[in-house]
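Participant: just coords:
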């Protein structure tokens, strides 16, 4: 069962980025665009963690946090543009579990979420690993093994291989891969995906059971051969 995260954030661009990255890591995400709606959403369902902005319309994050903490110990990560020590101390005094300042790296937010859940949720397992004949990609440890031997591979190549391998036989365009792995802010050449795919292929080759396949004019997929 996927763990559920409530994101209370009034900036739709930031919410979209957070949702994209969290769903990439197999979380179920609900978005609320203001404090009142966020609090209603929280009361109407059960969540494993809340990501909470401070400066929002209708009800700010401080008030939302106070009300949640009256009856619940659900983990809360504050996500805000304020970085002053006073604001951090206030957040921790209210029972916030962690605090991130905008602008932020989505992968760092995911890492912090996993760290908080590991401390607070007995149902959370941080292990992210896909295994196929002769190939293992462990995103938790950022390691790739081919025929039992570790392959030297940069983090971005490992992330790319893991993402494709964790969605077998699904085709992704270059732009989709850019959005997920490089972020919406990336303004470089989309062909950078081609370069990374080429490097990954050189290191893992192909296998009779699977292959990293190019779909001409579209993008790429991790093709898995099924014996039917």
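Facilitator: Arrived safely, thanks for sending. On a predicted model such as this, the values are computed, not experimentally measured, just so you know.
Participant: make it CA atoms for all contacts and neighbour counts henceforth
Facilitator: Will do.
Participant: Show me where the chain has its helices.
Facilitator: Per DSSP state H, the chain carries helices over the ranges 12-24, 35-43, 61-71, 85-93, 106-120, 155-165, 174-181, 192-204.
Participant: possible to save the ones you listed as a markdown table with mean neighbour count?
Facilitator: Below are the helices of the chain laid out as a markdown table (neighbours: other CA atoms under 10 Å):
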| stretch | mean neighbour count |
| --- | --- |
| helix 12-24 | 16 |
| helix 35-43 | 18 |
| helix 61-71 | 17 |
| helix 85-93 | 14 |
| helix 106-120 | 16 |
| helix 155-165 | 19 |
| helix 174-181 | 18 |
| helix 192-204 | 15 |
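Participant: Which of these sits closest to residue 52?
Facilitator: helix 61-71 (6.2 Å; CA to CA).
Participant: can you give me how far the closest one is from the chain middle?
Facilitator: 25 Å (CA atoms, centre = their mean, to the nearest Å).
Participant: Using JSON lines, lay out the helices of the chain together with distance to residue 3.
Facilitator: Shown next, in JSON lines, are the helices of the chain (distance: least, CA to CA, whole Å):
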{"stretch": "helix 12-24", "distance to residue 3": "10"}
{"stretch": "helix 35-43", "distance to residue 3": "14"}
{"stretch": "helix 61-71", "distance to residue 3": "19"}
{"stretch": "helix 85-93", "distance to residue 3": "24"}
{"stretch": "helix 106-120", "distance to residue 3": "10"}
{"stretch": "helix 155-165", "distance to residue 3": "19"}
{"stretch": "helix 174-181", "distance to residue 3": "20"}
{"stretch": "helix 192-204", "distance to residue 3": "30"}
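Participant: Out of those, which gets nearest to residue 221?
Facilitator: Going by CA to CA, the one of those nearest residue 221 is helix 155-165, 6.2 Å.
Participant: Between helix 192-204 and the closest one, find me the angle.
Facilitator: 90 degrees (axes from the mean of the first three to the mean of the last three CA atoms, to 10 degrees).
Participant: what packs against helix 155-165?
Facilitator: In this structure, helix 155-165 makes packing contacts with strand 129-132, strand 135-138, helix 174-181, helix 192-204, strand 219-224, judged by 3 or more CA pairs under 8 Å, 6 or more residues apart in numbering; DSSP states H and E.
Participant: what about versus this one:
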């Protein structure tokens, strides 16, 4: 479905010309303004020159890889990043999330799903103001301040990526309550799609590494809950 209003600008970074053009054509057909890059240095230059609203970023690129591209552009200006990877490897995915990627798709993927995830990430940006309106939350020695988007564990500030923060904020709004992976994906990423639940799992793993592994309880086959006053 074509977008309404001013067309969001998307930077497509993919070194295979046929794939790059296919992505570009599909996104333009959906109403987006699209600019292209084919390698790491070109992606960073295009980002600075065109100020896109979202970046569609392949991991394997000439020059330097997508992880380095993501790190550099996020240092310049926070922007939603959807990474495309040929490797369904958790360690590789966690590297991408650690440098600021919001979501990922493993090749091969359906164009319809890619367009849906792009739309969901753009909607999520619009919802940031709603999340910021929530008050600060104190859960034992864990403090989450929605307005300033800052987190402290035992009085030490912890630096989270935008997606990690939104995930924590969602869990903190329902302390002790088990939230399904599907509901978390819908709430944080803005799209109900079962294929996105592995994204939730990967972000939870990254979040645990920063706030303490025992703070987020896993209920196998269901989802996750934030445990008040716990942590390691």
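Facilitator: Done, it's in. Remember, predicted model here, so these are calculated numbers, not experimental data.
Participant: Please work out the TM-score for the two chains.
Facilitator: Once superposed, chain against chain, the TM-score is 0.52 (TM-score structural alignment, normalised by the length of structure 1); 123 aligned residues with a CA RMSD of 1.5 Å.
Participant: sorry, back to before: of all the helices and strands packed on helix 155-165 of structure 1, which one is nearest residue 108 of structure 1?
Facilitator: Here helix 174-181 is closest among those (CA to CA), at 12.7 Å.
Participant: What residues in structure 2 pair up with that closest one?
Facilitator: Using TM-score structural alignment, none of the residues of structure 2 align to helix 174-181 of structure 1.
Participant: right, and the helices of structure 1 - which one's nearest residue 6 of structure 1?
Facilitator: helix 35-43 (7.3 Å).
Participant: quick one: contacts of that closest one?
Facilitator: For helix 35-43 of structure 1, contacts defined as CA atoms under 8 Å, 6 or more residues apart in numbering pick out 6-8, 31-32, 56-61, 64, 68.
Participant: again, but for stretch 66-73 of structure 2
Facilitator: Residues contacting stretch 66-73 of structure 2 (CA under 8 Å, 6+ apart): 40-41, 43-44, 47, 57-60, 79, 81, 83, 95-96, 99-101.
Participant: returning to what we had before: show me which of the contacts of helix 35-43 of structure 1 is closest to residue 110 of structure 1.
Facilitator: residue 7 (12.7 Å).
Participant: Show me what the closest one lines up with in structure 2.
Facilitator: Match for residue 7 of structure 1 (TM-score structural alignment): residue 12.
Participant: got the contact list for its match?
Facilitator: Residues in contact with residue 12 of structure 2 (CA under 8 Å, 6+ apart) are 20, 23-24, 34-37, 55-57.
Participant: Recalculate using a threshold of 10 Å.
Facilitator: 20-21, 23-24, 27, 34-38, 43, 46, 52, 54-58, 82 (CA atoms under 10 Å, 6 or more residues apart in numbering).
Participant: Of the helices of structure 1, which is nearest residue 136 of structure 1?
Facilitator: helix 155-165 (9.2 Å).
Participant: what range in structure 2 does that closest one sit on?
Facilitator: So helix 155-165 of structure 1 sits over no part of structure 2, by TM-score structural alignment.
Participant: for stretch 197-214 of structure 1, same thing?
Facilitator: Going by TM-score structural alignment: stretch 197-214 of structure 1 matches no residues.
Participant: Of the helices of structure 1, which is nearest residue 224 of structure 1?
Facilitator: Nearest of those (CA to CA): helix 155-165, 8.8 Å.
Participant: how near is residue 109 of structure 2 to residue 124 of structure 2?
Facilitator: Counting by CA to CA, to the nearest Å, the separation of residue 109 of structure 2 from residue 124 of structure 2 is 22 Å.
Participant: all strands for structure 2, in order.
Facilitator: Ranges of strands in structure 2, per DSSP state E, are 9-13, 33-37, 54-58, 81-85, 103-106, 137-139, 142-145, 150-153, 156-158, 179-180, 216-219, 223-226.
Participant: okay, those in TSV with distance to residue 116 of structure 2 next?
Facilitator: Below are the strands of structure 2 laid out as TSV (distance: least, CA to CA, whole Å):
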stretch	distance to residue 116 of structure 2
strand 9-13	14
strand 33-37	16
strand 54-58	13
strand 81-85	11
strand 103-106	12
strand 137-139	32
strand 142-145	30
strand 150-153	30
strand 156-158	32
strand 179-180	21
strand 216-219	28
strand 223-226	23
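Participant: Leaving out chain neighbours, which residue sits closest to the residue most central in space within structure 2?
Facilitator: In structure 2, the residue lying closest to the centroid (CA atoms, centre = their mean) is residue 102, at 1.2 Å. For residue 102 of structure 2, ignoring the flanking residues on the chain, the nearest one in space by CA to CA, 6 or more residues apart in numbering is residue 81 at 5.5 Å.
Participant: per the alignment, that neighbour corresponds to what in structure 1?
Facilitator: Counting by TM-score structural alignment, the partner of residue 81 of structure 2 is residue 76.
Participant: and what of residue 97 of structure 2?
Facilitator: Aligned counterpart of residue 97 of structure 2 in structure 1: residue 92 (TM-score structural alignment).
Participant: before we move on, the earlier item: could I get the contacting residues of the residue nearest to the centre of structure 2?
Facilitator: Residue 102 of structure 2 neighbours (CA under 10 Å, 6+ apart): 79-83, 96, 121, 161-164, 189, 199, 203.
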